[in-house]
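Engineer: Pasted the sequence and its predicted model underneath.
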Amino acid sequence: MNEPLSLILILLVSAVLAVALFRKLRLPAMLAYFLVGVVLGPHTSGLLPDSDANREFAEFGIVFLMFSIGLEFSLPQLYAMRKKVLGLGGSQVFLTLGIVMGIAKLAGLDWSAAFVIGAALTMSSTAIVSKILAERVDLNSRHGRLSIGVLLFQDIAVVPILVLIPALGVVGTNLTDVLGLAMLKAAGMLLFLFTIGKWLINPWFNLVAGQRSRELFVMNVLMVTLLLAYATKLAGLSYALGAFIAGMLISETKFRYQVESDISAFRDIFLGLFFISVGMLLDVQQIVNNIGAILLVLFALVLFKAAIVTLVVRLVKYESGVAIRTGLILAQAGEFSFVILALGVEQKLVSGPALQVILAASLLSMVIAPFLIQYNGRIARKLVQSYSRNSGQVVQDIDDVGKHLHNHVIICGYGRSGQYLARFLREENIPYIALDIDPSRVLEAATAGENVMFGDAARRVVLEAAGGARAKALVISYADNRAAMKILHIVQENYPQLPVIVRTVDDTNMEALREAGAAEVVPEILEGSLMLASHALMLLGVPLNRVVKRIRIFREERYKLFKGYFHGISDAENEDLANQQVRLHSVIISPGTFAIGRNLADMHLENFDVEVKSIRRPNSNGSQPNEESILAEGDVIVLLGQPTGLTNAQNALLIGRVATK
């Protein structure tokens, strides 16, 4: 086994074992990569040399990280959250950066090193925060929305930081001139790409996608990303900036989700290499020698960032409890912290003990972040008694209303669907109580006399206060499957006899919701299709009683007629979801096809988990299939199944590659 191959093998085995262990412990995978870098790096075992080739290869990790961030960057979302993003996010970034730079300068560092360290510590972890908030169904809470707003501004702030750091690394020139020129180059490139580039990217991607080759499509994405990264590097900026711009450009096209799906494997592998390379920078001996300073910086970092965020949230008139929760959520360093530090090391702006202390403290802050985020509510209630009283008051207010209700309906979510349902219930004199976490909506509706209360239906105490034990039904009126699952779990655990009706977007998660305890699942798309069909039939002269009968049969058969859909080009915008759904697919039996003269039983299509919905023949509206149906030239076989099964079934029909699972 030659030297390069043995190194790759050691790296792969170590990474797989470490990531598997950290996943088991519910810790971020990036921490596993850091550990591999530390253990195998030049300062510990020395198995991975600190060579220029390794560092350059790891730069691809930064490129793919920035490309992914650019791809997820949403200008409409930015505009919708502009007050939170620009106000809160801007205040947090500038205050943190300014104060950390001042402290670093007092500690004896020059301005360039102080800027790199300040910029690194300003960032928080988008990956950790968004993942845990999503798991806790807290993304739409007040502290969740505030946290996401600040993270969005941090993502924006990375762009000028990536422009400034290479400029700071230029020796022997006037700093003001260099910074001014760098900003001018960046502005010019952004202007060019978002005018000319945006005009070119759509037709080019349409042309490539039209070739229907996944390999070509992936290569095209890599080509565009690396071309723009190289262009910004030639302009004296950084690879990362070009990759970020490439992601933003592609995010404006209809291929955004397909691109994200196709490059995910490359991105994760290269990101792993990048974080391993950062781990290689850590010198265990220096960490041991400076452990006191590292723990001090860790404590100061978490406390300081939490305090800054709490302060800026309080300044925009949120109560102390919400401010503290937001501060605790954003108190850690982030992925961009290591990108900035790595760029600072490359430009020789930061090194030695200062680098080791900041790297180790940032890493440790991300290790403790999941625990801080998990218990942010409890900590806030311990620190602020009024917030604890307010939280208790919310439950008490709901209980004051709920205790007088019997055989009522609990409506979880008071958006349009919830409000329409409430009107129907009111017309039928059926008592109800609605719960919603949007304070402005609750205030408006309650002022108008609606029976709606502020409260999170995903909390057991809230459902108990709303009279869950005495309710006749519970309706989840918002289409959030994760939140629905959480509520279903609470209901099954505490009120197993309470029927739950769940609204969902489509039929993707119907079975999972039913298994979780939902009595009825109402998919919006299917119900919309049902209403469209009924109106069309009546307009075409079909008698009303026949239309009503059709609707009744439809519901009795539990949406069987509408299960599946024909897939089209526009569905590529949500390819991950589409790949999990059953769909309809037509196969034409053309001359020379294997299936001609054979019956359906001979084809064994059930082996592919595929159902034959109908056989359509020339000059015929189609027939219901049976196993003895003989297939003939010109037949159109309508199949129902998942994409892989449909492909295999089509191959079996056309070329005779009949295989069992």
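Structural biologist: Right, received. Where do you want to start?
Engineer: When you work out contacts or count neighbours from here on, use the C-alpha atoms and nothing else.
Structural biologist: OK.
Engineer: For Ile411, pull up the helix or strand it's in.
Structural biologist: When elements are assigned from DSSP states H and E, Ile411 belongs to strand 409-412.
Engineer: For that strand, which helices and strands make contact with it?
Structural biologist: In terms of contact count using 3 or more CA pairs under 8 Å, 6 or more residues apart in numbering; DSSP states H and E, strand 409-412 is assigned the packing partners helix 416-427, strand 432-436, strand 473-476.
Engineer: Mean neighbour count and distance to Ala229 for the ones you listed - can I get that in JSON lines?
Structural biologist: Formatted as JSON lines, the helices and strands packed on strand 409-412 follow (neighbours: other CA atoms under 10 Å; distance: least, CA to CA, whole Å):
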{"stretch": "helix 416-427", "mean neighbour count": "15", "distance to Ala229": "45"}
{"stretch": "strand 432-436", "mean neighbour count": "23", "distance to Ala229": "45"}
{"stretch": "strand 473-476", "mean neighbour count": "23", "distance to Ala229": "46"}
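Engineer: ok, structure two:
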Amino acid sequence: MNASVGHPVTTIAKEALAPVLNTDAQGYYIFIIVFLLASAVVVPIFQRFKVSSVLGFLLIGVLLGPDVMGRLEKIWPAFDAFDVMRSHTVHQLAELGVVFLLFTIGLELTFERLKSMRRLVFGLGALQVALCSLALTGLFLIMGQSIVASIALGMAIALSSTAVVIPVLADRKALKSASGRSVFAVLLAQDIAVAPIMITVVMLAGGAAGTAGGSLGGLLALIPALVGMGVLVVGGRWLLRPLFNTVAFSNSRELFMAACLLCVLVAGQISVMAGLSMGLGAFVAGVLLAETEYRREIENMVEPFKGLLLGLFFVTVGARLEITAVLDQPALVLGLAAGLILIKAAVIYPAARLFGMNNRSAIETAAVLGPAGEFAFVIIDQAIDHKVLSADLGQTVIVASILSLFAIPFLAAAAGRLSKSIAKSGETATTVAPETVSEADKVIVVGFGRVGELVIDMLRMHQIEFLVIDINPQVTQRARAAGIEAWYGDASMPDFLHSIGIARARAVVVTVSNPAFTDKVVQAVRAMREDVHIIARARDASHAQRLYQMGATDAVPETIEASLQLAENTLIDLGVPMGLVLASVHERRDVFRKMFGIRKPEAIKPDMPLAAVALAMAENHAAEKQGL
């Protein structure tokens, strides 16, 4: 049979599917459907069995790659659609996941906090990059590579994976540990080092070609990089807050989301135009926005995009793993993957100890920073394009780097178990770690109107820590101008409450005058915390009763309290003895409490201040819920 005719079943299938598969767009649609299906079905299965979701996405990428789905296209033409996995468009979209990750990392920092972290960022981080680059350069020189190729590969593999390490530590709830904070500082230093490394590769290319133009061009590339950073910092300080002020006044979540995406993409493009990485520009934008009252709301807006795009990034990384390359040279690829992990870990461990970390934290830090990072692919591709190293060698190193990425969840788990065994020996935790967001238990005050200001004055008088939430940008600006920790956001949204620290809140005081919004806040808070005190402002007696049914610890009807205060002042002005007036007011309050079904605590006395009465009511309500 003529080979050009092909198998009859395959021929018929191609003719039947021709209208569907004749455009690249259909391939993208099929890929997107498969990716979303994997995100909704496969990854939750991994999480159910307490396996890192990162590993799940990487394995999905391997399945969608050339060595699995790519081979099936010879049998069934529908699998031709997975060729888009190797397209430049998909890889560009996937890299946005790293960009959004760096943006959210920037949101957790301020310039003051970065200054407080400078010892670990520019000390431990810079030392790690330099020493690992030297050690890995020596490894490739021993393997017989040229000095130029060895330097380029050493610098590329010296970097670790922000995109994989941070989610893995988050899954293990280790980001706020001493080792997690130190890992974050080192990763931040590595992200800053990406641009100088890429410039160095260009200079190496000029040196390898024997011309001074390449080196001079590399040095001149520093000028637009510095200008770009200056534009980002200065322009961001002038423009970002007015932009979000304008959008916040529209009271539209869609426009607010659009402003968030605009900020990330514009900052990233300015950074690219300056010769830097897109992620570094997004990181700077995040740091600038971290100083504004919109930080928490922005975090909630970009979180879905970050999670989905990071998943796509991991899938594309997994798709680059060529199983055939591993099978062709198993000793070289596997040995190189294991070697780079061991060399980097051997360098990072003593460096971490040198900077004051204890044995436990140093082991955890070395374990997760040992594998290569996602920027290794970018730097190695650039080196191949500039003829610094051969394509075959570059591809081999890329495959080994991908294998090391697969090892990160396992290394983190192994380091965690080892750390627990060390902890049992009685070793104390290290005190050297970057400054983090305050985790003090605070009272959350929802609303900063006239009532909210009075509540805050009383909290200040008794030296109780608090923070303010308000949906009005003018109000949050006024609060911040007064030196109050205030955040713009919707207090009825569970995600926002979680980001603001509802898990650690001592109490929530709802002072807004909108009954419907008050109801939503009380319901959202009670759903997230069964033990927190909720003191809410009520419109009238019926609204107060409804708030009690929703789980409020105490509801204060403004009409009743105002009426009682008016009656109290009137009786005193008419000459009625103050003791009798106060007693009658308390009796009237007891009548309303009985109407609401609330038993008067024995701790309440007739002459107690209202603040003490509210506290006693709250403690009584909490005790009743606990069955005391």
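Structural biologist: Now that the structure is in, tell me what you want to look at. Just so it is clear, the model here is predicted, and its values are computed rather than measured.
Engineer: give me the stretch of structure 2 that the strand holding Ile411 of structure 1 matches.
Structural biologist: Residues of structure 2 aligning with strand 409-412 of structure 1 are absent, taking TM-score structural alignment as the criterion.
Engineer: How far away from the center of its chain is that strand?
Structural biologist: On the basis of CA atoms, centre = their mean, to the nearest Å, the separation between the geometric centre of strand 409-412 of structure 1 and that of its chain is 28 Å.
Engineer: again, but for stretch 112-119 of structure 2
Structural biologist: With CA atoms, centre = their mean as the basis, the mean position of stretch 112-119 of structure 2 lies at 19 Å from the chain mean.
Engineer: which of the residues in stretch 52-71 of structure 2 are buried?
Structural biologist: Burial within stretch 52-71 of structure 2, assessed by neighbour count using 16 or more other CA atoms under 10 Å, is assigned to 52-67, 69-70.
Engineer: let me redo that: stretch 193-205 of structure 2
Structural biologist: Neighbour-count burial for stretch 193-205 of structure 2 flags 193-205 (criterion: 16+ other CA under 10 Å).
Engineer: before we move on, the earlier item: of the buried residues of stretch 52-71 of structure 2, which belong to helices?
Structural biologist: Secondary structure assignment (DSSP state H) places 53-64, 69-70 from these within helices.
Engineer: What's the match for Leu191 of structure 1 in structure 2?
Structural biologist: Going residue by residue (TM-score structural alignment), Leu191 of structure 1 aligns to Gly230.
Engineer: brain fart, Asn202 of structure 1
Structural biologist: Applying TM-score structural alignment, one finds that Asn202 of structure 1 aligns to Arg241 in structure 2.
Engineer: Lys233 of structure 1 now?
Structural biologist: Checking TM-score structural alignment: Lys233 of structure 1 goes with Val272.
Engineer: residues touching that match, list them.
Structural biologist: By CA atoms under 8 Å, 6 or more residues apart in numbering, the contact set of Val272 of structure 2 is Met278, Gly281.
Engineer: Now the strand or helix carrying it on structure 1. Mean distance?
Structural biologist: Under the criterion DSSP H and E, the helix or strand holding Val272 of structure 2 is helix 253-273. Comparison of helix 253-273 of structure 2 with structure 1 after fitting gives an average deviation of 1.8 Å (mean CA distance after the TM-score superposition for structure 1).
Engineer: How about Ile269 of structure 1, nearest residue that isn't a chain neighbour?
Structural biologist: Closest residue to Ile269 of structure 1 apart from its sequence neighbours, by CA to CA, 6 or more residues apart in numbering: Gly61 at 7.8 Å.
Engineer: Tell me the counterpart of the one you found in structure 2.
Structural biologist: Using TM-score structural alignment to pair residues, one finds that Gly61 of structure 1 aligns to Gly97 in structure 2.
Engineer: My guess is that match contacts Leu308. True?
Structural biologist: Yes: the pair Gly97 of structure 2 and Leu308 passes the contact test of CA atoms under 8 Å, sitting 7.4 Å apart.
Engineer: more neighbours, these two?
Structural biologist: Taking Gly97 of structure 2 and Leu308 together and counting by other CA atoms under 10 Å, Gly97 has the greater number of neighbours (23 against 16).
Engineer: That one falls within a helix, correct?
Structural biologist: Yes: Gly97 of structure 2 sits within a helix when classified using DSSP: H, G, I helix; E, B strand; the rest coil.
Engineer: so what's it up against?
Structural biologist: Phe305, Lys306, Gly307, Leu308, Leu309, Leu310, Gly311, Leu312, Phe313 are the contacts of Gly97 of structure 2 under CA under 8 Å, 6+ apart.
Engineer: For my notes, please list these in TSV and give distance to Leu403 of structure 2 and secondary structure for each entry.
Structural biologist: Formatted as TSV, the entries for the contacts of Gly97 of structure 2 read as follows, by distance: CA to CA, whole Å; DSSP: H, G, I helix; E, B strand; the rest coil:
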residue	distance to Leu403 of structure 2	secondary structure
Phe305	26	helix
Lys306	24	helix
Gly307	22	helix
Leu308	22	helix
Leu309	21	helix
Leu310	18	helix
Gly311	17	helix
Leu312	18	helix
Phe313	15	helix
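Engineer: a markdown table please, covering these and showing distance to Asp554 of structure 2.
Structural biologist: Formatted as a markdown table, these follow (distance: CA to CA, whole Å):
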| residue | distance to Asp554 of structure 2 |
| --- | --- |
| Phe305 | 39 |
| Lys306 | 39 |
| Gly307 | 39 |
| Leu308 | 41 |
| Leu309 | 44 |
| Leu310 | 44 |
| Gly311 | 44 |
| Leu312 | 47 |
| Phe313 | 48 |
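Engineer: From the rest of the structure, what touches the one helix or strand Leu459 of structure 2 maps to?
Structural biologist: Leu459 of structure 2 belongs to helix 450-461 when assigned by DSSP H and E. The set of residues external to helix 450-461 of structure 2 that reach it, using CA under 8 Å, 6+ apart, is Val445, Val446, Glu465, Phe466, Thr511, Val512.
Engineer: Try it again at 6 Å.
Structural biologist: For helix 450-461 of structure 2, the external contacting residues (CA atoms under 6 Å, 6 or more residues apart in numbering) are Thr511.
Engineer: now stretch 419-438 of structure 2
Structural biologist: For stretch 419-438 of structure 2, the surrounding residues in contact (CA under 6 Å, 6+ apart) are Met117, Ala178, Arg181, Ser182, Met357, Asn358, Arg360.
Engineer: The first one and Leu93 of structure 2, how far apart?
Structural biologist: Computed with CA to CA, to the nearest Å, the distance linking Met117 of structure 2 and Leu93 of structure 2 is 32 Å.
Engineer: need the next SSE after the strand or helix carrying Val178 of structure 1, C-terminal direction.
Structural biologist: Under the criterion DSSP H and E, the helix or strand holding Val178 of structure 1 is helix 175-192. Using DSSP H and E, the next helix or strand after helix 175-192 of structure 1 towards the C-terminus is helix 198-209.
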